[in-house]
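Participant: sequence-free structure coming up:
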């Protein structure tokens, strides 16, 4: 540490700063007021892609959409650490907003392009100000480094794109699609207006209704070339790496809510004249889960710090975080459902929202097994 700044290669600082805690308080207050379980459940019955009012308040009024964007482009000039705090809180409330897809994945992909160019800077500023929702048009399960094969979309010399991308998160509510494609000169990244001719988004029913999926079909849609060759590939890979690393913070938020809610419920629910949480078997289960959540926090914070400081060990930190945090979130959600008894199985109780988000997140941006395989290669311990 030097003057409060963590330098690349220095020991990571996993504690929350005053600014991060202030940001958390603002986001948590908003979500408690606008994204309580009853509101989220009611929204699932509608056909809207996401809660536009909540997104406007979170992205614009609090300014979270531009956390990763430099100040000269209308952003806050913050880092992955601050974005991780926001994702912890959206995970705690399973908020139906496109924060991960727009403010993290799409923004990071654009930052990997030449943002001194107007055709990159303009959409980046629009994303930072919350005026536009963008998505990186890759299948949600795509892991960092997972786009090594030729893209499923082809671009001709005039920038007309043809192809199909399945299971794109938040595609139905996006105004801007960032599409990796195989261009005349190799890999390329194009910007396509979602409302343009030749673009069709077919919604599908996902497991997690708070993060809708869509299949994107392009039939001669006009795209603007943002980057080509190695730069395009690097921009997409960096976006996927950042997204996977910060997804661990969302998974941490899911696990924390499940643990807190389970402890509260078992302290209030009585059986045989005693709170069920006082039974030794349940105490052991919740204590074990608390240890896992505490370890998940360390892994998620380490990944966020490594991304924020540009650490060369960021791929290792991200692989560790995803390999560990994804199963912890699922286990916490399963315990939440089971230890609530019969009420935990009902639609009216929000436990199922967290279980579905945890299971969906477990597959998003690479499964735990995929990240363990990547980690083995990164640290030089190949599988037998």
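Facilitator: That came in fine, so what should we check first? If you're wondering where the values come from, they're calculated on a predicted model, not measured in any experiment.

Participant: can we go C-alpha only for contacts and neighbour counts from here?
Facilitator: OK.

Participant: Residue 227: what secondary structure?
Facilitator: strand (DSSP: H, G, I helix; E, B strand; the rest coil).

Participant: now it: how far from residue 159?
Facilitator: Here residue 227 is placed at a distance of 12 Å from residue 159 (C-alpha to C-alpha, to the nearest Å).

Participant: just residue 145 next, same as before
Facilitator: 25 Å.

Participant: circling back: which one of residue 227 and residue 159 has more residues nearby?
Facilitator: residue 227 (22 against 19; other C-alpha atoms under 10 Å).

Participant: mind listing what the more buried one touches?
Facilitator: Contact analysis of residue 227 by C-alpha atoms under 8 Å, 6 or more residues apart in numbering lists 113, 114, 188, 189, 190.

Participant: ranking the residues you listed by neighbours, who comes first?
Facilitator: residue 189 leads the contacts of residue 227 on contacts (other C-alpha under 10 Å) with 29 neighbours.

Participant: Check which helix or strand that one maps to.
Facilitator: Here residue 189, judged by DSSP states H and E, is contained in strand 186-193.

Participant: tell me how far that strand is from the chain's mean position?
Facilitator: Using C-alpha atoms, centre = their mean, to the nearest Å, the distance from the centre of strand 186-193 to the centre of the chain it belongs to is 22 Å.

Participant: also this one, for the comparison:
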């Protein structure tokens, strides 16, 4: 069964999931609740998280059924992220699914996967991944600031990792640490002596980031020692797609509220939406959002089938979604006029989210480089396949 619109052909299950998440958002993620959580730097309450993870099954959507998940494609999780992006709800869904579950699924460690993923998928625990330095960027060639040393059959962690999503509240903290074999992934579970979590002041108060400091903290290795780089790269590809879906949702909210305001606000005896300048702004926003949405769901489908196009598709989606959210959040403020600049109006919250998410999981420059490298590689392979044999070449 499919539901067809002028632009997309959606499986009916995707449309149903969108409706379910939208209903949850309207009931549990209103502006007042979001503002309270953001302004008090308070984690999402456990009851609301249990509704998201257990009743709606959002945390385990892409997790295989044998590990307690739904075994669905990434398109389903993208739909959920898009709908939730309209509300800016400070939930642990992105960090738990994209970073924690993503790392455990990509690390090639069956024991860690079977032990931790079912609890994450059920919402019994939340998780995250720390992988960046003080500048907030991932560089596989750079030595991690956390060092892991052997301690009998286990490991001990010392050092600091920065800009960790939900790092102050996550039950499971996965971290990239340096070893003699090279950068490796380690898991620190539960409240641990020696683990100091310091919330970081960021532009976007609706998304918690922290700086965990490790002081002789016990941890377990995850996956092959020295293999953190390819694991993190694969995780960031998936995270970029899910974040792009969230950005599309935020941009759509900005467009919807701008259009609604333009239809009711009058100036010189007419609704301001009847003026060409406002119409053009709204149309430009719409075109960018639709382009980004198409790129997001193509990238999500690439992830589902493990396509070779997944990495460049993810970078295209993240680049387009970042640009669409930037424009929509800024233009929405302009269309709302004086009220849009006030603290009481939510427009600035979306503008802050747009600016902060632009750099998260790779800024546009990094994603441009990924796409360029992919195009150059295809060109090189195409040239090689069409070149005549040496004996036939004209000297």
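Facilitator: Looks like it arrived, so ask away. What you see is a predicted model, and the numbers here were worked out from it, not measured in a lab.

Participant: Give the aligned range of the strand holding residue 189 of the first structure in the second structure.
Facilitator: Aligning strand 186-193 of the first structure against the second structure (TM-score structural alignment) gives residues 182-189.

Participant: Going by contacts, tell me the helices and strands next to the strand holding residue 189 of the first structure.
Facilitator: strand 176-183, strand 224-228, helix 229-268 (3 or more C-alpha pairs under 8 Å, 6 or more residues apart in numbering; DSSP states H and E).

Participant: In CSV, list the ones you listed along with distance to residue 71 of the first structure.
Facilitator: Below are these laid out as CSV (distance: least, C-alpha to C-alpha, whole Å):
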stretch, distance to residue 71 of the first structure
strand 176-183, 21
strand 224-228, 21
helix 229-268, 19
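
Participant: mind checking which of these is nearest residue 18 of the first structure?
Facilitator: helix 229-268 (18.2 Å; C-alpha to C-alpha).

Participant: now the closest one and strand 224-228, what's the angle there?
Facilitator: In terms of direction (axes from the mean of the first three to the mean of the last three C-alpha atoms, to 10 degrees), helix 229-268 of the first structure departs from strand 224-228 by 100 degrees.

Participant: mean shift of helix 229-268 of the first structure relative to the second structure?
Facilitator: Compared with the second structure after fitting, helix 229-268 of the first structure deviates on average by 1.3 Å (mean C-alpha distance after the TM-score superposition for the first structure).

Participant: Tell me the buried residues in that helix?
Facilitator: 231-259, 262-263, 265-266 (16 or more other C-alpha atoms under 10 Å).

Participant: Translate residue 263 of the first structure into the numbering of the second structure.
Facilitator: By TM-score structural alignment, residue 263 of the first structure lines up with residue 259.

Participant: let me redo that: residue 128 of the first structure
Facilitator: Looking across to the second structure (by TM-score structural alignment), residue 128 of the first structure lines up with residue 121.

Participant: pretty sure that match is in contact with residue 63, am I right?
Facilitator: Yes - counting by C-alpha atoms under 8 Å, residue 63 is a contact partner of residue 121 of the second structure at 7.0 Å.

Participant: hang on, the earlier thing: quick check, nearest of the contacts of residue 227 of the first structure to residue 339 of the first structure?
Facilitator: Once C-alpha to C-alpha is applied, the member of the contacts of residue 227 of the first structure that ends up nearest residue 339 of the first structure is residue 189, at 47.0 Å.
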